[in-house]
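**Q** Predicted model, plus sequence, below.
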Amino acid sequence: MTYRVAELVADCLVAHGVDRAFGVPGESFLALLDALRDRNDFDLVTCRHEGSASLAAVADAKLTGRAGVVMTSRGPGAFNAALGLHVAAQEAIPLVMLVGQVDRPNLARDAVQEIDCGRSFDGVLKWSVRLNSADLVPEMMARAFAVAHAGTPGPVAIELPEDLLEDPAKGFVATANGAVRPEPGAAAIEQARALLRAAERPILLVGGECRTASFRQDLIAFSEKWNVPVVTMNKMQDQFPKSHQLWAGQFGFFTSQPHVKLLERADLVVAVGTRLGDLSSLGFAFPRQAEPRQPLVHVYPDPDAIGKRVRTDVAVVSGSHAFVSAMLAAPATARACAEWSSAAAAARTATHGWPQFGVPSADVFGHAVAAIAAHFRPDGIVTTDSGNFAGWVHRIFSLEPTARLLGSACGAMGSGVPSGLAASLRFPERQVVAFCGDGGFLMTGNELATAVARGANLTIVVSNNQSYGTIRSHQERAYPGRPYGTDLSNPDFAALARAFGATGFVIEDAERAPGTVAEAMTTKGPVVIEVRSDVRQTLDKSLAASR
């Protein structure tokens, strides 16, 4: 068989550790599909929509630490996949989009579905390249993966002209370039140590730049060594054990007043692995810039992400794990402050506490989530779509360091099912539970067909309150009693699940939640649990959280 550019591209993917891609097949990259067909070191997951394929690739990248890969055709396929590009850019996730392009003689001639990715996705992509000759394929593929990982990780696009994939590539070999992994200097570590030694009320903010199990273990040791409470960023609750005495909670879209008051009292902020965007800085108001200022130690591998919005006392251009490791190796003389630890614990309880008893029966979704959490395994994986319903998950679930949380940190709807699909394929032996709203499920829920085709052990929980509940809560704040455009007419989700070949369950009242959940959580294969809930419960809790 002739060794073509298609085989060379496949070899380049494998050389970069890629063993799985998600996509929708297109006639513009038939040769690449053919090159992948007989490989036993690569799995192509055929999805039902490029948007959900790109979201699944983002989730896979979070789980592996490697760049996720999505394959699309040009034009409509690439624009459908743009949702994943946006999420990857917002959440700093390495993502490579392979786009089947028109053949080279017809480029720049307005051929059917022709697209220039660099121009079309300017401001979202970190880099875009159009391959035009076999000899450049190894170099450009290696560069694409390096760019996706370097500095602030993000999305890149590689255009593959249809005719190029058929060109001979004999004599060319796949290569992989090393990614830059910056580490802190001795001076930066000493400055950080000095500030921590002097601080009486330090707080540690942890983002998602590093998601490895070893980092999490070292993070626990770091917090204990320096006696510093830990706040995790939005949808990153799994970065630090909820049961730990130094866990102070996680940021969300609506920060509670107890949390705000705690953060206002901090006399040192150490931000690790976060760019300090609007959600992790309370709308760019934290750390406080007015006097008395809150000193800031900011640790991130991209120098362009440090010092952009707030004054930074110690700028540490470093990966999160390298910084934590260096601080663990340095001598520590942290102060013991029982009052500050108690204040952090009180804020955590006020924000995230969930009563074991006394939850009203009208809160059907709360009872359902509590029942699911009781069956959740220590090494399980939970995914959440965007929506107020996720607040129940964050408050009720107590995640061990071995568990994983894949949430929609940037608020993109539709991520719940694709993320669950990616997790169930990556870890088929682990329990995977995907939480969705009715709106988000009907955006990407067709990937249930993919889960059925793969025999995935995936449990999907749909909060059916017949509303775009989050938007409805915003309406109630801005225009009380005047909802418009947010009501939904929904199908029978359990019946829909059965039509797909999955198993469907319905929970309509709190009393039956434990029994239905017990049966559903022991059912193999894809399962959908529809929880019919009252939108009023969502609104009441959302409005209360924002006060």
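**A** Right, received. Where do you want to start? Residues are numbered from 1 along each chain as shown.

**Q** From now on I want contacts and neighbour counts done on CA atoms only, so please keep to that.
**A** Will do.

**Q** Apart from its neighbours in sequence, what residue is nearest Thr333?
**A** Using Cα to Cα, 6 or more residues apart in numbering and skipping the chain neighbours, the partner closest in space to Thr333 is Arg197 (5.9 Å).

**Q** In contact with the one you found, which residues?
**A** For Arg197, the contact set (Cα atoms under 8 Å, 6 or more residues apart in numbering) comprises 332-335.

**Q** And it, how close does it get to Gly439?
**A** According to Cα to Cα, to the nearest Å, Arg197 stands 49 Å off from Gly439.

**Q** quick one: secondary structure of Met97?
**A** Following DSSP: H, G, I helix; E, B strand; the rest coil, we place Met97 in the strand state.

**Q** With Ala89 instead?
**A** From three-state DSSP, the assignment for Ala89 is helix.

**Q** just checking, it touches Ala148?
**A** No: judged on Cα atoms under 8 Å, Ala89 makes no contact with Ala148 at a distance of 10.0 Å.

**Q** Looking at those two now, which is surrounded by more residues?
**A** When neighbours are counted by other Cα atoms under 10 Å, Ala89 and Ala148 differ, and Ala148 comes out ahead with 28 against 22.

**Q** surely the more buried one meets Pro155?
**A** Yes: between Ala148 and Pro155 there is a contact under Cα under 8 Å: 5.8 Å.

**Q** ok, which stretches of the stretch 201-350 of the chain are helices?
**A** Secondary structure of the stretch 201-350 of the chain, counting by DSSP state H, counting those that start in this stretch: helices at 213-226, 257-265, 320-329, 338-352.

**Q** So what touches the helix or strand encompassing Leu421?
**A** Taking DSSP states H and E as the definition, one finds Leu421 inside helix 416-426. With contact meaning Cα under 8 Å, 6+ apart, helix 416-426 is reached by 52-53, 55-60, 63, 381-386, 406-408, 430-436, 440-441, 444-445, 447-448, 450-451, 456-458, 460.

**Q** now that helix, how far from the centre of its chain.
**A** 12 Å (Cα atoms, centre = their mean, to the nearest Å).

**Q** which parts of that helix are buried?
**A** 416-425 (16 or more other Cα atoms under 10 Å).

**Q** May I see those arranged in a markdown table, with distance to Ala266 as well?
**A** Shown next, in a markdown table, are the buried residues of helix 416-426 (distance: Cα to Cα, whole Å):
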| residue | distance to Ala266 |
| --- | --- |
| Gly416 | 35 |
| Val417 | 38 |
| Pro418 | 38 |
| Ser419 | 35 |
| Gly420 | 37 |
| Leu421 | 40 |
| Ala422 | 39 |
| Ala423 | 37 |
| Ser424 | 40 |
| Leu425 | 42 |
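
**Q** before we go on, here's another structure to hold up against the first:
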Amino acid sequence: MTRQQKNTRSPEGEKRMVKGSDLLHQFGRPIASDAKLNQIAARITAAKRPLLIFGAAASRAAASHLGLAADMAQFVIRTGIPFLATQMGKGTVSESSHLYMGTPALSEGEDVHEVIDKADLILPIGHDTTEKPPFIMRKGGQEVIHIAEQAPPVEPVYFPQFQLIGEIGHSLKALADRLEGKLPNAQALLYLRKPILERTAARATEDRFALRLVNDISEVMTPHDSILVLDNGQYKISVARNYQTNAPNTLLLDNALATMGAGLPSGIAAAMLNPLHRVMALCGDGGFLMTSQELETAVRLKLNLVIVILNNKDYGMISCKQASKDFKNFGTKFDNPDFVKLAESYHAKGTRVDPRDDLVPALEAAFEGGGVHVVEVATDYSDYKRGLTDKPRSRKAKPTTRLSDLG
């Protein structure tokens, strides 16, 4: 048989191939069965202290599935169960809700983990093992029901006893139909919210710089149509804990490989996809220098993007970890270029802000001026080191001071 004969197909064969190639497009996301929904609803109804945790996969799904964010918000409202959001799940449900309990930035040891410790049933919605787990499961601990579109890989720190696999919006609406008005213990953990907030306020001096930074950024970033992108560095944990988000994907960060240098490229992508939004990339000086050449890309694409560089001439996270182990500091210090002149050399704009001055006017001017604008802020993390290395019990609190209050 010749090559031509091998490749020749009958019209009937071609039709069968076309039909076969379309098979995958005939199937949607899986839908949880009524039997499974009834089983899970019974477990939730029997719980004495239930807790929801929205994760990265929930936030991703909300961005791609129209109406899913509303479905998740309605589930919280209809059941009345308090919730946490992981760093990558922030904004899935609005954090202005009175049922929002906080954002775990570590797996254990924070104030917000008191809520987890006291829960008898935890429902992670959209848990994703690519990010740091918000809590560590142990044998004999709380019951965990995994609600997602995909089954999780079983891990030493996450091995849910029950799973509800299917399209998240359908699962939550169907569960709410079964649970609404039938959960007398729904808000059993809510009493912890106020004392956690009070303890956080009392510990605000442990990460004063980050809290002031969050407050200043929050003044120029509106909750629903601004996007804050975080690079990976010493500031990230405190910003992720404390920056309030009210819509999915308005805080973007990488907790998988936590790659330094991701902030500026991610900010560029966000600005390209959302030209009418305010987009800010918050970067440490070490991370920014790893991809600083992408300023040329941002300028060439005529993007509107503000890049805030926290300049402390140090790989601060590594310095912190070395100090926490009582190691001598090694290899973390470096010198920086003039970031304003560097920005101008790429035909971007540049501003330097003294930390004793108010950052808000500089950020507002950068956004109003349009284009690519680098704002450099000299940074002192001395107040922050204890907050990272000692695993403080800390969670989101609305900051009350600004960078101008440094004195």
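**A** Alright, I've got the coordinates. Source: prediction; values computed, not measured.

**Q** After alignment, which residue of the first structure pairs with Asp338 of the second structure?
**A** For Asp338 of the second structure, the aligned residue in the first structure is Asp492 (criterion: TM-score structural alignment).

**Q** Next: Ala73 of the second structure.
**A** Using TM-score structural alignment as the criterion, Ala73 of the second structure maps onto Ile220 of the first structure.

**Q** what's the distance between its match and Phe397 of the first structure?
**A** Distance, Ile220 of the first structure to Phe397 of the first structure, by Cα to Cα: 19 Å.

**Q** sec struct for Gly51 of the first structure, please.
**A** Following three-state DSSP, Gly51 of the first structure is assigned to helix.

**Q** hang on, it packs against Leu85?
**A** No: Gly51 of the first structure is not in contact with Leu85 according to Cα under 8 Å; the separation is 9.3 Å.

**Q** neighbour-wise, which of the two wins?
**A** A count of neighbours by other Cα under 10 Å puts Leu85 above the other of Gly51 of the first structure and Leu85, at 31 against 28.

**Q** Surely the more buried one and Leu95 touch.
**A** Yes: counting by Cα under 8 Å, Leu85 of the first structure sits close enough to Leu95 to count as a contact (7.4 Å).

**Q** wait, which of the helices of the stretch 201-350 of the first structure is closest to Pro161 of the first structure?
**A** Among the helices of the stretch 201-350 of the first structure, helix 320-329 comes nearest to Pro161 of the first structure, with 38.6 Å by Cα to Cα.

**Q** Can you check which part of the second structure the closest one sits on?
**A** With TM-score structural alignment applied, helix 320-329 of the first structure matches the range 168-177 in the second structure.

**Q** So the closest residue to Leu328 of the first structure other than its chain neighbours versus Gln294 of the first structure, what's the distance?
**A** In this structure, Leu328 of the first structure finds its nearest non-sequential neighbour in Phe222, 5.9 Å apart by Cα to Cα, 6+ apart. Applying Cα to Cα, the value for Phe222 of the first structure to Gln294 of the first structure is 21 Å.

**Q** ok, now Arg395 of the first structure?
**A** 29 Å.

**Q** again with Asp135 of the first structure
**A** 53 Å.

**Q** between the two, who's got more neighbours?
**A** Remark: of Asp135 of the first structure and Gln294, Gln294 carries more neighbours, 22 against 15, as counted by other Cα under 10 Å.

**Q** Give me the aligned partner of the more buried one over in the second structure.
**A** Aligning on TM-score structural alignment places Gln294 of the first structure opposite Gln142 in the second structure.

**Q** burial of the closest residue to that match other than its chain neighbours, as a residue count?
**A** Leaving aside its sequence neighbours, Gln142 of the second structure sits nearest to Asp120 (Cα to Cα, 6+ apart; 4.9 Å). Asp120 of the second structure: 15 surrounding residues under other Cα under 10 Å.

**Q** How about the contacts made by Asp120 of the second structure?
**A** 47-50, 142-143.

**Q** Most neighbours of all those, which one?
**A** Pro50 (30 neighbours).

**Q** What's the match for it in the first structure?
**A** Under the alignment by TM-score structural alignment, Pro50 of the second structure pairs with Pro202 in the first structure.

**Q** With Ala41 of the second structure instead?
**A** By TM-score structural alignment, Ala41 of the second structure lines up with Arg193.

**Q** surely Asn80 of the first structure meets Ala53?
**A** No: assessed by Cα under 8 Å, Asn80 of the first structure is found out of contact with Ala53, at 9.3 Å.

**Q** Neighbour count: those two, which is higher?
**A** Shown here are Asn80 of the first structure and Ala53; by other Cα under 10 Å, Ala53 has more neighbours (33 against 19).

**Q** Spatially, which residue comes closest to Ala495 of the first structure, not counting chain neighbours?
**A** The spatially closest residue to Ala495 of the first structure, leaving aside those adjacent along the chain, is Gly504, at 6.4 Å (Cα to Cα, 6+ apart).

**Q** Now do the contacts for the one you found.
**A** Gly504 of the first structure neighbours (Cα under 8 Å, 6+ apart): 493-498, 527-530.

**Q** switch the cut-off to 10 Å
**A** Gly504 of the first structure sits next to 459-460, 492-498, 520, 526-530 when contact means Cα atoms under 10 Å, 6 or more residues apart in numbering.

**Q** Remind me which helix or strand it belongs to.
**A** Assigned by DSSP H and E, Gly504 of the first structure falls within strand 503-507.

**Q** What range does that strand cover in the second structure?
**A** Aligned using TM-score structural alignment, strand 503-507 of the first structure spans residues 349-353 in the second structure.

**Q** So for the matching stretch, what gets flagged as buried?
**A** For stretch 349-353 of the second structure, the neighbour count (16+ other Cα under 10 Å) marks 349-352 as buried.

**Q** hang on, the earlier thing: shared neighbours of Gly51 and Leu85 of the first structure, which are they?
**A** 70, 78-79.

**Q** between those, which is closest to His321 of the first structure?
**A** When those are compared against His321 of the first structure (criterion: Cα to Cα), the nearest one is Val70, at 27.9 Å.

**Q** what do we get in the second structure for Tyr479 of the first structure?
**A** In the second structure, the residue paired with Tyr479 of the first structure is Asp326, using TM-score structural alignment.
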